[in-house]
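*Asks:* test case, fold it:
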Amino acid sequence: MTHALSCETINSARFDTLGLIPELLKRVTELEYLIPTPIQSECIPLVLKGGDLLAGANTGSGKTAAFALPLLQSLHMHPQSTSKGNVVRALVLVPTRELAQQIAASFKRYAQGLMPRVKVEAVFGGVSANTQMLALRGGADVLVATPGRLLDLLSSNAITLSQVSHLVLDEADRMLSLGFTDELGEILALLPKSKQTLLFSATFPEEVKALTDALLTTPVEVLLQSQEQSTLHQQVYTVNKNRKTALLAHLIKEQHWRQVLVFASAKNTCNRLEQKLAKAGVSAQVFHGDKAQGARNRVLDGFKNGEISVLIATDIAARGIDIDKLPVVINYELPRSPVDYMHRIGRSGRAGEAGLALSLISHDEYQHFNLIEKKNKFTLEREQVLGFEADAEAPVDCPSRESKSMAAPEGMGKKKRKKLPKANADLWGKKP
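*Replies:* From the prediction side, this is the model:
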């Protein structure tokens, strides 16, 4: 039976009441973590107990620490007595390269005071597999991985998963939406049956529910999405499609925003928008899957440290990017999924900071934004900017939202998702 927990008020617990060892308490104090977030105060004691967990929380809620801190404590309290080859003790699966790097960095940051040292590695595509294989000699205490690269390393016998005692699936809904179903099935088949499994997901579509049933044993359920009043302000501006870029440039220059994350639906749109903004006197950089990993890292680092003021990105930036006090997120184009809308705007207004999420919609997007509102249970006033008002009627050349011009989310191929391999069907509660 699944047990459900809910928190309707902000938790008043302190880190020293959650069961953490002195070394980790000292470290969170050094990092100026003063009060645990609700997801941390609920999940840390539960993870320390060793059972399975299903957790859902808003973006920016501090969920990485909610599983990283207790997992580090468990690994520290139960060290390996002898080296047994390239084994992995705790495996964290994530959908994007940037999220893998970010979570691994968090583990390393939290583990600095632990002795013996905890070995943390991240593996993902877009960079040399040989370098990662060398780093994994002797195994890893914590391995943060994207599914595709992990399977590449497993096929090369670089690591073994036979001794994994802790499994975390972070952003499980996003992994399934990006088509990782087959890869997950292959990985799960290689894991021991006896292990602690933690599944974190912002939303719980049918695919996630099937994964939950297949993976978790009498899990405790912690769902905290709606407990806190949001510090994120949402606005919608209507504008003619052919004036949308001009409005975006006008807003950036007029408001003097120090950091703006602009979302577009396709890689080509990002590139064209960068060129158009440059002609309008606005310098921007693009961030999408066609850029080499090194270039992606440099652009992201430049945006985080303030060297780049405007970043134009596809939905690969909707998850896994944690930027302190990011003031503005703009939807230049709407995402296909109402869930992805929430993840996009969740890059701002994190950890109690004020933020603005602005959507620029033209006539062909009105209906889809109505759907986003309905699915996410909010209603926003349609506003206009003087000099950029939308016509009362759609221009004759405005395409329909349902037309083929609508781009598929990055990461989704044109082919239909393949059926699960027969050998892995049982893992998903499906008959072969």
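
*Asks:* from now on I want contacts and neighbour counts done on CA atoms only, so please keep to that.
*Replies:* Noted.

*Asks:* can you give me the strands for the stretch 51-200 of the chain?
*Replies:* 53-56, 88-93, 120-123, 140-145, 166-169, 196-200 (DSSP state E, counting those that start in this stretch).

*Asks:* cool, and the stretch 201-350 of the chain?
*Replies:* 220-223, 232-238, 260-263, 285-287, 310-313, 328-331.

*Asks:* of those strands, flag the one that's most buried.
*Replies:* Comparing these by mean neighbour count (mean count of other Cα atoms under 10 Å), strand 260-263 comes out on top with a mean of 25.

*Asks:* Proceed likewise with the subsequent sequence, for comparison:
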Amino acid sequence: MNYNDNIQAILKEQHITKTTEIQSRSYQSIKEGASVVGLSPTGTGKTYAYGLPLIEKTNPGDYQSVIILEPTNELAVQVRDALQPFAKAQGLKTMALVGSGNRKRQIENLKKKKPEIIIATLGRLFDMVTENKIKPQKANALVLDEADDLLVLDSIDMIGSFSDEMPEESQILLFGATDSETTQNPEEVFGNAFILVDVRPDISKNNIHHRFLKVGNENKTDVLTRLSSVDDFSAMVFFNSVHSLEKVAQTMSHRALKFGVLANNENKMQRQRAISDLQKGKIDAIFATDIASRGMDIKNLKYVINYDLPRSQESYIHRAGRTGRMDAQGTVISMGNNHDFRDLKKLANLGDQLQKIYLVGHHLTTDKPFAQPKKEEDLQAQKETHIDKTRQELSDKSDNPTTEFKKAIQPKPKKKKVKKNRKRKQKNKGYHGKKS
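*Replies:* Predicted structure coming up:
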């Protein structure tokens, strides 16, 4: 690795001994001050890819030198926590500015701590810019993490205006797992010349298994309950809406599965508690909407379960990226019918990677279980085949009959009916003889 001794010492403490593809291929360009579009699947170390070279090239005392934009409060705090040990080793200070934080206290800390590296959500950053607490003219680098989420219609103009006020020699870094029209043509928004580092085609995610479990909507909760008994079960279960999540959560609250909730209407503390409880084994699963699929880092998560199938390829990619992080093994299980199976193959462009899986007892297997009992029409066809075969055998014997066969087919003589003469019962019938 090309990192300096301070950075390598922290990496060693974290038992990281090699760089990922996105880290090694983007390092030199970022270190030399180039603007970069970095595209890589989730869980491949993009935070360190842009963060560590920026930390190395930032000087202590360069107040507000690096601005990192994040799409959610949780991701901003997570990135701050990930980069803080490396920044501290270099004598740098970091600070997270999020909408859920106390605004007055954040202003005081900006003035008191004078952080060189600021990780912020979009709304809070521009709140501070409007108050003249953050000055674009001081920034040498602007990072858009999950750039396809940030560069949407409502925010492009604000971000573009911020970058226009930055020094001419400053660099823009756009990182994410998927691209958009803006990341394909970033020069039109920012004016900078960009280097593209796209390692998505170069990474074979063999450590993530894509599986499909055939189940009807009415049986999904029962199957989810059974899945929770699989060995080492820990999962994020995804829903397409808060309404769908809450409906299933209400049903599952009476089942054995222990779960937390990570949805749009959950506050910051509840969300952090759910993640912590899952990692500590206090709960088995987190129920989440797509808002939670962006950038959440849960170590050693075994399963991602699509209770509701994702509506786009981007959604599938980001959900899947919650497992199999940093080359760990993981499995994505999507639930639905045969029609859903065909649609998901096309939607996610998985091809033969998407395989059907079966829940046998409390075990998952790609081997098809024993054959099911034959359907009624199969039994009828079998019966008709047997009749045809018997008729053919009889026909063959009639052409060359044996003595036994002749006896078998010889019609039996009809029994002669015998008319019985029954005596009229005389008892209690009176006397019909001559009178004396």
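
*Asks:* picking that back up, nearest to residue 297 of the first structure, out of the strands of the stretch 51-200 of the first structure?
*Replies:* strand 120-123 (14.1 Å; Cα to Cα).

*Asks:* my guess is residue 333 of the second structure contacts residue 308. True?
*Replies:* No. Between residue 333 of the second structure and residue 308 there is no contact under Cα atoms under 8 Å: 10.8 Å.

*Asks:* neighbour count winner among those two?
*Replies:* residue 333 (23 against 19; other Cα atoms under 10 Å).

*Asks:* quick one: the more buried one is in a strand?
*Replies:* Yes. Under DSSP: H, G, I helix; E, B strand; the rest coil, residue 333 of the second structure falls within a strand.

*Asks:* what's the counterpart of it in the first structure?
*Replies:* Residue pairing (TM-score structural alignment): residue 333 of the second structure is matched to residue 358 of the first structure.

*Asks:* show the contacting residues for its match.
*Replies:* By Cα atoms under 8 Å, 6 or more residues apart in numbering, the contact set of residue 358 of the first structure is 234, 235, 236, 237, 328, 329, 330, 331.

*Asks:* the second structure: which residue goes with the third one?
*Replies:* When you say that, I think you mean residue 236 of the first structure. For residue 236 of the first structure, the aligned position in the second structure is occupied by residue 212, per TM-score structural alignment.

*Asks:* hey, where'd the helices end up in the stretch 1-150 of the second structure?
*Replies:* In the stretch 1-150 of the second structure, the helices defined using DSSP state H, counting those that start in this stretch lie at 5-13, 21-31, 46-57, 73-89, 103-113, 122-130, 147-150.

*Asks:* picking up where we left off before, residue 355 is in contact with the match of residue 236 of the first structure, correct?
*Replies:* Yes. The pair residue 212 of the second structure / residue 355 is scored as a contact, 6.0 Å apart, by Cα under 8 Å.

*Asks:* about what we covered before: tell me which of the strands of the stretch 51-200 of the first structure approaches residue 223 of the first structure most closely.
*Replies:* Among the strands of the stretch 51-200 of the first structure, strand 53-56 sits nearest to residue 223 of the first structure (Cα to Cα), with 4.7 Å.

*Asks:* give me the residues contacting that closest one.
*Replies:* Contacts of strand 53-56 of the first structure (Cα under 8 Å, 6+ apart): 43, 46-47, 197-203, 212, 216, 219-225.

*Asks:* make it 10 Å
*Replies:* Applying Cα atoms under 10 Å, 6 or more residues apart in numbering, the set of residues contacting strand 53-56 of the first structure from outside is 2-5, 39, 42-43, 46-47, 63, 66-67, 168-171, 196-204, 212, 216-225.

*Asks:* next SSE after the helix ranked longest in the second structure?
*Replies:* Longest among the helix segments of the second structure by residue count, using DSSP state H, is helix 376-399. Proceeding N to C from helix 376-399 of the second structure, the next assigned helix or strand is helix 403-409, under DSSP states H and E.
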